[in-house]
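Q: Give me a 3D structure for the following:
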Amino acid sequence: MHVEAETRDVAWERRTELPLFYASLVFLAGYAVRVLVPAHSVWRDIAGLAVLVTWLAFIVDYLVRLVLSRARPLRFVRRHWLDTVIVLLPTLRALRMVKVHDAVMAKRRDHPRRGLYPRVITYAGLSSVLLGFSGSLGIYHSERQDPQSPIRTFWDSVWCVVQTLTTVGYGDVTPVTPVGRLIAIGLMICGLGLLGAVTGSFSSWLIQIFRRDDEEEPPGKVRPPGAPQ
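A: Predicted coordinates:
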């Protein structure tokens, strides 16, 4: 059986996926410190340096993959549009959670691969947490300076993001700045996809379990109403 050889850009991506994911957590932590810690603090300067270094790492990775792919720049951008967006906005790296999880499992070959439904729920859950935290920071950063904004604390921002991701939308706390509304629009789109993935997978998983129980039930056995299971 002929197995297609792994290309250089794919091999590079496989080897750097986990280190870059850890770098994205450092970036997110640094960004959180920049947003939440008061000004004129040495921790803000350290966090700013961490953000800059990790961002440069993402840019270098993108350029290396572009060179290794030997593709024209415009074609590479079209084929890897999500990676391009992530380079511009590293806080969106949670959208690559599927590849991160696959990279983790590839290093743990002795562990059995989990089923489809638990994997989808795990992907969506982790992505929701990371995107929610990133969105909360972004909205708070853009809204706190506007006197017309009802978002005055980080908790207000978290409450707004939870409403947006879950598509509840009470409307008691909403962003008013252009940047805050753009972040909210992105969270709405991601929330619809993540919520649909979780609910659909959970429903399919329950149906699969009930169908398996029905198939294991001995034929001709009928329980009387109210009988214990």
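
Q: From now on I want contacts and neighbour counts done on CA atoms only, so please keep to that.
A: Will do.

Q: Only the buried residues of the top helix by length along the chain, if you could.
A: Residue-count comparison of every helix in the chain, with assignments taken from DSSP state H, identifies helix 178-216 as the longest. Neighbour-count burial for helix 178-216, counted by 16 or more other Cα atoms under 10 Å, picks out 180-181, 183-184, 187-188, 190-191, 194-195, 197-198, 201-202, 205.

Q: and if you look at stretch 10-29?
A: 13, 17, 18, 20, 21, 23, 24, 25, 26, 27, 28, 29.

Q: Please apply the same query to stretch 152-171.
A: For stretch 152-171, burial by neighbour count (16+ other Cα under 10 Å) applies to 152, 154, 156-166.

Q: farthest-separated two in those residues?
A: Of all pairs drawn from those, the greatest distance, 21.5 Å, lies between 152 and 166 (Cα to Cα).

Q: Please verify my assumption that residue 24 contacts residue 91.
A: Yes. With contact defined as Cα atoms under 8 Å, residue 24 counts as touching residue 91 (7.2 Å).

Q: hmm, back to that, make TSV out of the buried residues of stretch 152-171 and add secondary structure and distance to residue 172.
A: Rendered in TSV, the data for the buried residues of stretch 152-171 read as follows (DSSP: H, G, I helix; E, B strand; the rest coil; distance: Cα to Cα, whole Å):
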residue	secondary structure	distance to residue 172
152	coil	13
154	helix	15
156	helix	10
157	helix	11
158	helix	13
159	helix	10
160	helix	8
161	helix	12
162	helix	12
163	helix	10
164	helix	12
165	helix	15
166	coil	15
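
Q: To check against the first, give me the structure of this:
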Amino acid sequence: MDDDSRLTRWQQWADLPLGIASLVFLGSYAVHVLAPGLPGSVHDLFLSLTYAAWALFGVDYAVRWRISGQGPRFVRRQWLDTLVLLLPLLRPVRIVRTYEAMQRRRGRPWLALYARVTVYAALSIALLGFAGALAVYQAERAAPNASIRTFGDAVWWTCETLATVGYGDVVPVTPRGRTIAVGLMACGLALLGTVTGSFSSMLLQRFALGEEDERPPEK
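A: Predicted coordinates:
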């Protein structure tokens, strides 16, 4: 059995467990951040779940690196998976990949290509926005002179950042918060560009088909 087929079989087997791990990671991290009044033992439990989910991503990355036989080139070629492993903010987006894999197992997807791109981008923005709001809220809520004091402030700031609006009414003041802001800006531009490009391509294709239908038949 060649490396490509082994890698494909591993990815098919690991898609669902990694998707569940992404949900566990996001849920346990949310409880840890949003419910600081819980007993310490409960917080330790949710932190353990968070790190366990992270460990599953590490195991998956290591196995695929081993199976690929690419050595250090694997890191460069699978740069997105490397970022997902290193940056906790991006891990919930893994749920979208799991959803796509489950759709493919059922045969033909329910939605057309352009609709799938839009739906997946919307899911990615929602998951990334929620994770980003949690992270910036955790970083900013106790900082001196911080304007992001509540989770609602963090959600509002995240929406501004992902939409590239930036009103400036609430801004991060800590180095960690500003680092998160840079990542959200980059992801927001990429995801919005994907949706815009897909929509533009769909319109151009339909306009081209309409012009072909309006042409007189050749003699």
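
Q: Which of the buried residues of helix 178-216 of the first structure sits closest to residue 58 of the first structure?
A: Looking across the buried residues of helix 178-216 of the first structure and measuring by Cα to Cα, the closest to residue 58 of the first structure is residue 183, at 21.2 Å.

Q: mind checking what that closest one lines up with in the second structure?
A: Residue 183 of the first structure maps onto residue 180 in the second structure when the alignment is built from TM-score structural alignment.

Q: can you give me the helices in the first structure?
A: Going by DSSP H, the first structure shows helices at 8-36, 42-69, 73-79, 81-88, 97-107, 116-143, 154-165, 178-216.

Q: how many neighbours does residue 78 of the first structure have?
A: The tally of other residues near residue 78 of the first structure (other Cα atoms under 10 Å) stands at 11.

Q: Against residue 83 of the second structure, how distant is the equivalent of it over in the second structure?
A: In the second structure, the residue paired with residue 78 of the first structure according to TM-score structural alignment is residue 76. Noted for residue 76 of the second structure: a distance of 11 Å to residue 83 of the second structure, by Cα to Cα, to the nearest Å.

Q: so what corresponds to residue 10 of the first structure in the second structure?
A: Using TM-score structural alignment as the criterion, residue 10 of the first structure maps onto residue 8 of the second structure.

Q: Equivalent analysis for residue 21 of the first structure, please.
A: The pairwise alignment with the second structure assigns residue 21 of the first structure to residue 19, based on TM-score structural alignment.

Q: from what I can see that match touches residue 100, true?
A: No. Between residue 19 of the second structure and residue 100 no contact is recorded; they are 10.8 Å apart, counting by Cα under 8 Å.

Q: Who's the closest spatial neighbour of residue 149 of the second structure, skipping the chain neighbours?
A: Nearest residue to residue 149 of the second structure, sequence neighbours excluded (Cα to Cα, 6 or more residues apart in numbering): residue 141, at 4.7 Å.

Q: Count the neighbours of that neighbour for me.
A: Using other Cα under 10 Å: residue 141 of the second structure sits among 18 other residues.

Q: Which position in the first structure pairs with it?
A: For residue 141 of the second structure, the residue aligned by TM-score structural alignment is residue 144.

Q: In contact with that match, which residues are there?
A: With contact set as Cα atoms under 8 Å, 6 or more residues apart in numbering, residue 144 of the first structure has these partners: 151, 152, 153.

Q: From residue 18 of the first structure, how far off is the first one?
A: So that's residue 151 of the first structure. Computed with Cα to Cα, the distance linking residue 151 of the first structure and residue 18 of the first structure is 35 Å.

Q: that older thread, for the buried residues of stretch 10-29 of the first structure, give me CSV that also has distance to residue 118 of the first structure.
A: As requested, the buried residues of stretch 10-29 of the first structure are arranged in CSV below (distance: Cα to Cα, whole Å):
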residue, distance to residue 118 of the first structure
13, 25
17, 22
18, 21
20, 24
21, 21
23, 26
24, 24
25, 23
26, 27
27, 28
28, 26
29, 28
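
Q: Closest to residue 97 of the first structure out of those?
A: residue 21 (8.7 Å).

Q: For residue 150 of the first structure, which non-adjacent residue is spatially closest?
A: The spatially closest residue to residue 150 of the first structure, leaving aside those adjacent along the chain, is residue 173, at 5.9 Å (Cα to Cα, 6+ apart).

Q: and if you look at residue 169 of the first structure?
A: residue 163 (5.0 Å).
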